[in-house]
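In: Sequence and predicted model, in that order:
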Amino acid sequence: MHRLPMIMITRLIHPEQIETAIPILLSGGLVVFPTDTVYGVAALAEDAEAVARIYAAKDRPRRMAIPVMVAEPDRVTAVARPLPSFWALAQAFWPGPLTIILPKTDALPPIVTAGGGTVALRIPDHPLALALLRAVGRPLAVTSANISGQPPALTAEEARAQLEGRVEAVIDGGRAPGGQPSTIIDLTQTPPRILRTGPLSEQAVMTVL
């Protein structure tokens, strides 16, 4: 008997049903949700197969690492080795538009970091994103919810239009703020180096160190 190909249906989740996204993530699925910039697509950071699905869903080259989001600063220890200056920066700017690069641990699959020894970490300043991160209780690999090379999604509808059938669920949290990408600081360099200036100026970040 001929078997029809399986077609994945992308489910739309309303914010009050956010708990329904947790088993999807814990079982290796992909969930789209709003952040403090654009909509992101997430998988468990420690699940190599799930992260591989992000690359496939976005048609994203494997040479491009994926950032990791956590709910609280102390959660980074699951996937990274905090350096002394990390704690001051996290206390000053998280949640917020600062991405901090730290040495990765062996718990983080190489696919997340494109084979590199460092990982980019952030806590987003968005209530729904924070609620999801706290509920799942694990670091999430998160990148923009769009096909690589296409415009980033600012609404659930835009994300779903690009990733329908490629992800399990989209959480509709209204329009994302958009704006500048986060400022990035690399703490693995001596001295620490700003790799990208965003909403936070280099002076504001370096003053904390």
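Out: Structure's in. What do you need?
In: rest of the way, CA atoms for contacts and neighbours
Out: Will do.
In: what's near enough to touch the residue nearest to the spatial centre of the chain?
Out: Centroid-nearest residue in the chain: residue 142, 2.0 Å away (criterion: CA atoms, centre = their mean). Counting by CA atoms under 8 Å, 6 or more residues apart in numbering, residue 142 touches 40-43, 66-69.
In: What distance do you get for residue 105 to residue 116?
Out: Distance, residue 105 to residue 116, by CA to CA, to the nearest Å: 11 Å.
In: Next one for the comparison:
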Amino acid sequence: MATIVTLEKAVKLLMTEGIIVLPTDTVCGVSASLGCPEAIRKLYRIKERPLDQATALLIGSIKDIPALSPVTFSTEIKCLLDRCWPGGLTIIVPRRFDSLYDQGLDLVCDGAANVGLRIPDHPVTLEVIRALGSPLVASSANLRGKPAPGSTAELEPELKYLADGIIEGTCSAGVSSTVIDLTASPVKILREGFLTRSMLRKYLPDLA
């Protein structure tokens, strides 16, 4: 059974293959360190998530991107990210195949050429990522077929049992992030969430 832990304890658990549930700006996340492949496999088992289903990464800064992706951004995309990051926007970009995180990326991308990245707008999540020194593999903290919780108080008992620690807190939005594919031309919206299509079109008029 997971216990309530401090931020410092959560980081120690993440460094040693642990699974942590924490609040984010969108919905509560169940998370593992990208540098811990066994923890990523455990996260997939907990979520009953097929290994061929990609999982996004939470990063602490736009400066973290070069270690994960060789992408270069157009002026339009830079303006979009300046406005929407940190926040509820996940971008799909090409992944690196020569990264220090290759094992973790192989798992979260299932060998695919792309990876999802987001900078969360939540002080606790950002502090965890920065203290950990690694991106977080993060998925909504719900079991398959169940709604994503808006606070750690709403977690399913089974998830509490399977995780290693919980950082208490409430999510800012309670709505999943919007996902856009920057590898598509024109840029394509894959999931509408916190940011609506009309909001994104202010920056990307040709958004598909």
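Out: Nice, thanks for sending it over. All values reported here derive from a predicted model rather than from experimental measurement.
In: Kindly provide the TM-score of these chains.
Out: With the length set by TM-score structural alignment, normalised by the length of the second structure, the two chains reach a TM-score of 0.85; 197 aligned residues with a CA RMSD of 1.9 Å.
In: Please say which of residue 105 and residue 116 of the first structure ends up with more neighbours.
Out: residue 105 (17 against 13; other CA atoms under 10 Å).
In: can you tell me how far that one sits from residue 152 of the first structure?
Out: Taken as CA to CA, the span from residue 105 of the first structure to residue 152 of the first structure is 30 Å.
In: same thing with residue 191 of the first structure?
Out: 33 Å.
In: Over to residue 209 of the first structure?
Out: Distance from residue 209 of the first structure to residue 152 of the first structure, by CA to CA: 33 Å.
In: quick one, which of these two is more surrounded?
Out: With neighbours defined as other CA under 10 Å, residue 209 of the first structure and residue 152 compare such that residue 152 has more, 20 against 12.
In: Quick one: map that one onto the second structure.
Out: Correspondence of residue 152 of the first structure to the second structure, assessed by TM-score structural alignment: residue 148.
In: quick one: contacts for that match?
Out: 27-28, 140-142.
In: And residue 75 of the second structure, by the same measure?
Out: Taking CA under 8 Å, 6+ apart, we find residue 75 of the second structure in contact with no residue.
In: Using the three-state scheme, assign the alignment partner in the first structure of residue 63 of the second structure.
Out: Applying TM-score structural alignment, one finds that residue 63 of the second structure aligns to residue 74 in the first structure. Following DSSP: H, G, I helix; E, B strand; the rest coil, the label given to residue 74 of the first structure is helix.
In: burial of residue 74 of the first structure, as a residue count?
Out: The number of residues packed near residue 74 of the first structure is 11, by other CA under 10 Å.
In: measure it to residue 108 of the first structure for me?
Out: 16 Å.
In: contacting residues around the alignment partner in the first structure of residue 113 of the second structure?
Out: Using TM-score structural alignment, the equivalent of residue 113 of the second structure in the first structure is residue 117. By CA under 8 Å, 6+ apart, the contact set of residue 117 of the first structure is 103-104.
In: if we go to 10 Å?
Out: By CA atoms under 10 Å, 6 or more residues apart in numbering, the contact list for residue 117 of the first structure reads 80, 102-106, 108, 110, 188.
In: What subset of those residues is buried?
Out: 80, 102-105, 108, 110, 188 (16 or more other CA atoms under 10 Å).
In: Can I get those residues in TSV including distance to residue 34 of the first structure and secondary structure?
Out: Below are these laid out as TSV (distance: CA to CA, whole Å; DSSP: H, G, I helix; E, B strand; the rest coil):
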residue	distance to residue 34 of the first structure	secondary structure
80	24	strand
102	25	strand
103	27	strand
104	26	strand
105	27	coil
108	24	coil
110	26	coil
188	29	coil
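In: returning to what we had before: what remains of the contacts of residue 142 of the first structure once you look at the second structure?
Out: When the contacts of residue 142 of the first structure are mapped onto the second structure and scored by both residues aligned by TM-score structural alignment, their matches' CA atoms under 8 Å, the shared contacts come out as 40-43, 66-69.
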